[in-house]
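missing the sequence, but the structure's below:
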């Protein structure tokens, strides 16, 4: 059985001197951002000072990283550079960002320091601005913001290019708020992905393609690796989106409609297939059952109105939310947010492809490794393309 391992990094350098005092390491990684907590034991010196409290590496906005995962060896837990086990290839980068604060707790029996950190969203949310962004597409705005902040990025181009004579994007808030807003209206995610080197930002649609991560299996006998799995299907979601606005130049009404999801489906049956007929019989729709009227960002370009309507339709298509807890000893891999995974053993309706949106990792030096995850689907059932039994751990996202 591979050994579990963690590695702390301060300013890009291994911080092995901190490892003996680690009680646990936790990384909350999601498509919306990642946070981490490191709990360190404190000891009092003869001068009455506590260890770690004056460590400059643990002060706010000091660079900090967390690697976590498995080694290739199966030897007893030991100290090779402060890690558990001694094999290769070792843990993988899971969080890359900055210390943002700490909590000291002193009791009669215990003394510890909880160090809190966040990915680069921490620095992008520190300054509110009023800035105009003329003659740019949303992807160009994202590229300029990220490059000005010193980050490398994988940018999926967007259209249209907004000419100042028609529409100009005006930022009134932080860079973080603007990046999230322009990503949302394009149906994109904007997230920082830890890797070998500085975290890079991905501005693009959900990564639903490529090879899934190793399978998750529930109630699957000796091959099972899930302690629990729960899937919730919500039928009260929009089945179509309609956007209307007054065109700035012609004063006429511009209309955009999106009836079907445009992104890859994770199964065979969408909510419209599952419940559209029953809903149409139960209500008297004005146009179509389950229609969402969208208040879109004003624009002089009809294609942008269509893009916003489609983005809202794609978001509304996620009809299943799943949560689960992994038996990490049986799984033997690090599940990553922002990638797909196949679930088996949940029946023909709920087995299949899921998009992982959040994973909370917690590891102790004793070797205990907990992984709790959240995932979702925009269609249920099996579509016949599932290749169960495969999986590609550790593959980077496209472009990263």
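In hand now; what should we look at? Source: prediction; values computed, not measured.

Please make it C-alpha for all contacts and neighbour counts, starting now.
Fine.

Could you report the distance from residue 189 to residue 259?
From residue 189 across to residue 259, the span is 22 Å (C-alpha to C-alpha, to the nearest Å).

adding another structure so you can compare the two:
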């Protein structure tokens, strides 16, 4: 579906020319898509320009909605806008290509840098307010309050925004180890604007199976353990309420539920990286400790990483990013539950594959079995 603001189904000749689709989803940064079309001229009516290039649907910042139906269930794969148009003409028949590259609707939140004040509003209220200002694009807010809330009193401090709305939302989220992203759906022309912690409590998706004979559904998978990823943080803060300088320190990740039986912060003692973190003024001890804990949690997410590729026809479902999935067949150290950090969809008329990135905080499975 394509259109200036409200996308509509495209004409049949556009679908017939579509050669390749790639969609990239992650919990950091903006998601994106790329559509590759075969273009050409077929008669005197195309003497001036190819019908695709002249089509008003193919304009910068036109909206693009991609839907895929698997096992009779439709899913919204992408809701975004065109940001780049590349044309590669060729003197060989049928070899000219038109490539449309775009990003999800969060790119519209990243166009204007602002300087704005948000008096008497904590992070949750600010997130809800900024997301609501883009309601015309079908954004549905899903904002999870952080564990520590401290509404700013105007006589003490005022939150100030000095970047784009997207940058400000991501900065507020990073303070608590949270993420902000747009997830397309649940219905066409809508997107869920999520501001909150990693969604580790989601029901596990069908397992990724490796080295299991006929049950194997993963084409390839590689695991990488980064012993330097885990960090703890310590510092001092001038508590604005007590008017005293207080030390604070973090020790372990508090992500729930835990996904590794041997988290790096325990398995690598005493070699865990310890960093200093000096927050600016205007904070309480509780706020400073919460921000340090958020950074500790975020560092733990990158300790054990798995990357690989699967064939959707063998997997039998769509692996969804920003949720959890089980891995089996790789041995006790690498089996178990992982958080799905990034998924790239790549499909052509004869195949549909997904590349994925999984993360967790260390070796060892916390469960004896995973969902098949």
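Yes, it's here. Only a predicted model underlies this, so the values are computations on that prediction, with no experimental measurement involved.

quick revisit: what about residue 189 and residue 259 of the first structure, which has more around it?
Under the criterion of other C-alpha atoms under 10 Å, the comparison of residue 189 of the first structure against residue 259 puts residue 189 first, with 21 against 17.

The more buried one against residue 207, yeah?
No: taking C-alpha atoms under 8 Å as the definition, residue 189 of the first structure is not a contact partner of residue 207, at 9.2 Å.

Which stretches in the stretch 1-150 of the second structure count as strands?
Using DSSP state E, counting those that start in this stretch, the strands found in the stretch 1-150 of the second structure span residues 2-3, 18-26, 32-39, 63-70, 73-88, 96-104, 116-117, 139-143.

Please tabulate the ones you listed in a markdown table, including the columns distance to residue 247 of the second structure and mean neighbour count.
Output for the strands of the stretch 1-150 of the second structure, formatted as a markdown table (distance: least, C-alpha to C-alpha, whole Å; neighbours: other C-alpha atoms under 10 Å):
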| stretch | distance to residue 247 of the second structure | mean neighbour count |
| --- | --- | --- |
| strand 2-3 | 55 | 21 |
| strand 18-26 | 35 | 20 |
| strand 32-39 | 42 | 21 |
| strand 63-70 | 50 | 19 |
| strand 73-88 | 45 | 19 |
| strand 96-104 | 42 | 21 |
| strand 116-117 | 30 | 12 |
| strand 139-143 | 31 | 19 |
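
how about those, which one is nearest residue 227 of the second structure?
strand 18-26 (23.3 Å; C-alpha to C-alpha).

what range in the first structure does the closest one sit on?
Mapping strand 18-26 of the second structure onto the first structure (TM-score structural alignment) gives residues 22-30.

mean deviation of the matching stretch from the second structure?
Once the two models are superposed, stretch 22-30 of the first structure sits on average 0.7 Å from its counterpart in the second structure (mean C-alpha distance after the TM-score superposition for the first structure).

Please tabulate the strands of the stretch 1-150 of the second structure in CSV, including the columns distance to residue 192 of the second structure.
As requested, these are arranged in CSV below (distance: least, C-alpha to C-alpha, whole Å):
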stretch, distance to residue 192 of the second structure
strand 2-3, 19
strand 18-26, 13
strand 32-39, 16
strand 63-70, 14
strand 73-88, 11
strand 96-104, 11
strand 116-117, 25
strand 139-143, 5
